[in-house]
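Student: here is my input; please provide its structure:
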Amino acid sequence: MTPDARNWFDEGGQAYAQFRPTYPASLASELAQLAPSTDLAVDTGCGNGQFTTTLGAAFDQVIGLDPSEEQIANAAPHPRVAYQQAPAESLPASIRNDSVSLVSAAQAAHWFDLPRFYDEVTRVSVRGGVIALLCYGVLHLDDPAIDERAQRFYAEDLDAYWPPSRRLVEREYRDLSFPFEEIEFRAPSIQKRLTLDALLGYFSTWSAVRAAREAGQARLLEDVGRDLADLWGDPATERLTTWPIGGRVGRVGTAGA
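Tutor: As a prediction, this is how the structure comes out:
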């Protein structure tokens, strides 16, 4: 897979931190049970730490890595988490060989140069360590009319502006190469109650929305905002929003991998 050359999240770290959903604690707990120990986890492409801080509750030490200085500057603090600016394809020398029990990438692997990343995963992982490439799909809202307009915004209005790698997320990374012993893993969904402003704020963090704005099509977000406002009622009303989690989980350096 050839990654998209641009890091769409190099800017807007504050909005990303405010509006992107966080992951359920049970997801980190289940990965910790699969890992050979809970000594050290490394979360690559960590952004603002949406998943990194969740891992902090399940592992003794967590290192969150992201190539974007602004994302790291806006990362959520946690007593067990240390953040560093670094790409997934070149992990810091401070992460020793054969030292990591879990390497994760949450909503990030489709941006990576995978062969180089996998080499780094193999280098730093303990034998039998776990690699988890996680992604969440298109959100669904509990009101059918509102959900239909949100789906149309994603699939039709923004279709020309999604980078090719987005299709990998839609397929839950099933099309990615994955040279590890695969572990069957059923992830829980993300659920959160959103106001209208929070939903539109989340939309604003999409790479396709940013691409549309750069193409002079900022009206697409404005149009969906007006349509949703007509459907929403009181904009302060919180509506249950669900994101399905998918991805690939495997073991590193075991026989047959």
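
Student: CA only for contacts and neighbour counts going forward, please
Tutor: Will do.

Student: run through who's touching the longest strand along the chain.
Tutor: Longest strand in the chain by number of residues (criterion: DSSP state E): strand 125-136. Residues lying outside strand 125-136 but in contact with it, judged by CA atoms under 8 Å, 6 or more residues apart in numbering, are 31, 34-36, 97-109, 121, 169, 172-173, 243-254.

Student: repeat that for 6 Å
Tutor: Residues external to strand 125-136 that are found in contact with it (CA atoms under 6 Å, 6 or more residues apart in numbering): 35, 98-107, 243-254.

Student: in contact with the spatially most central residue of the chain, which residues?
Tutor: Centroid-nearest residue in the chain: Gln107, 2.2 Å away (criterion: CA atoms, centre = their mean). Residues near Gln107 by CA under 6 Å, 6+ apart: 134-135.

Student: second chain to compare with the first, below:
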Amino acid sequence: MKDNFSGHAADYARFRPTYPRELIAQLAGMAPARQLAWDCATGNGQVAGMLTSLFDQVVATDISENQLKNAVQLPNISYRVEQAEQASLPDHAVDLVVVAQAVHWFDFDRFYQEVKRVLKSDGLFAVIGYGLLSTNSSLDKVIRYFYSEVLDGYWDPERNYLDEGYRTIPFPFQEIELPQFSSSYTWSPEDLIGYLNTWSAVKHYEKQQGHNPVQLVEKQIREAFEGETTTVTFNILTRVGIVHHS
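Tutor: Next up, the predicted model:
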């Protein structure tokens, strides 16, 4: 699994969108029990923190020690620096496995074997994420241009899975359809620029070209704001499945 995010963990914690509480509560409600949840590739512990009020114990793993240092600390979360494909969890012990905005980096076959190994019978596996944000139409144009044109060739190929709404990932589970969730925020130009700076393609561009590509569109971004703030919306992507043990 790639580690694109260690270098700017604090920015990541500050600018990345969060998931709706209703979504996390719905997943908890569908799990066979509420003893143990695994938040895989937890990053800054955002989802793990939301799970703590719903489960007795939360195990949160990530390959980035640096991300975990910035993570939310709560008594019933235990953080472990581990690969998604090799968890130190016991067999058939977990009620819910969640992967937020990360499954596209994994070795699917090996990770899905782990999911099936650790989940109880009728345990729940949830892949969640979000694609490109949407806002007013003139700002959307600037963001799309930046995403597709300026950063063309700088996105990891795995990004396509997100562009395709996670519909094209392999998913060998009995699937449950969830309603559409979204997260909306009131952002200033600084918030939006801060968020764009957390994109992995921006980091790749900077490394190769020696300058920050966000600066190329900063003026257009500021001009496209219709006032001091704007509403930005992230549609939440979900793939949810049940594991049965024969």
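
Student: returning to that earlier point: what's the match for the residue nearest to the centre of structure 1 in structure 2?
Tutor: In structure 2, the residue matched to Gln107 of structure 1 (TM-score structural alignment) is Gln101.

Student: how close does that match get to Phe5 of structure 2?
Tutor: Computed with CA to CA, to the nearest Å, the distance linking Gln101 of structure 2 and Phe5 of structure 2 is 12 Å.

Student: contact partners of stretch 77-94 of structure 1?
Tutor: By CA under 6 Å, 6+ apart, the list of residues contacting stretch 77-94 of structure 1 from outside reads 44, 56, 61-67, 116-117.

Student: what do we get in structure 1 for Gly165 of structure 2?
Tutor: For Gly165 of structure 2, the equivalent position in structure 1 is taken to be Glu172, counting by TM-score structural alignment.

Student: in this structure its match contacts Gly246, no?
Tutor: Yes - contact status for Glu172 of structure 1 versus Gly246: in contact at 5.1 Å, counting by CA atoms under 6 Å.

Student: neighbour count winner among these two?
Tutor: Neighbour totals were compared for Glu172 of structure 1 and Gly246, and Gly246 leads with 24 against 20 (other CA atoms under 10 Å).

Student: ok, that one to Trp111 of structure 1 distance?
Tutor: 16 Å.

Student: likewise Ser177 of structure 1?
Tutor: Using CA to CA, Ser177 of structure 1 is found at 14 Å from Trp111 of structure 1.

Student: how about Ala208 of structure 1?
Tutor: Between Ala208 of structure 1 and Trp111 of structure 1 the distance is 14 Å, computed by CA to CA.

Student: which SSE is the aligned residue in structure 2 for Thr122 of structure 1 in?
Tutor: With TM-score structural alignment as the criterion, the equivalent of Thr122 of structure 1 in structure 2 is Lys116. Counting by DSSP states H and E, the element that carries Lys116 of structure 2 is helix 108-118.

Student: next, the mean deviation of that helix compared to structure 1.
Tutor: Using mean CA distance after the TM-score superposition for structure 1, helix 108-118 of structure 2 ends up 1.0 Å from its aligned counterpart in structure 1, as a mean over the superposed pairs.

Student: distance from the chain centre to that helix, please.
Tutor: Helix 108-118 of structure 2 has its C-alpha centroid displaced from the chain centroid by 19 Å (CA atoms, centre = their mean, to the nearest Å).

Student: okay, buried residues for it please.
Tutor: Within helix 108-118 of structure 2, the residues that qualify as buried are 108, 111-112, 114-118, counting by 16 or more other CA atoms under 10 Å.

Student: and of these, the nearest to Thr135 of structure 2?
Tutor: Out of these, the one with the shortest distance to Thr135 of structure 2 is Phe108. That distance is 32.7 Å, counting by CA to CA.

Student: which residue ranges form the helices in structure 2?
Tutor: For structure 2, helices defined by DSSP state H occupy the ranges 9-15, 21-30, 46-51, 65-69, 108-118, 137-145, 159-163, 189-196, 200-209, 214-224.

Student: return the most buried member of those helices.
Tutor: Sort the helices of structure 2 by mean neighbour count, taking mean count of other CA atoms under 10 Å, and helix 46-51 sits at the top with a mean of 23.
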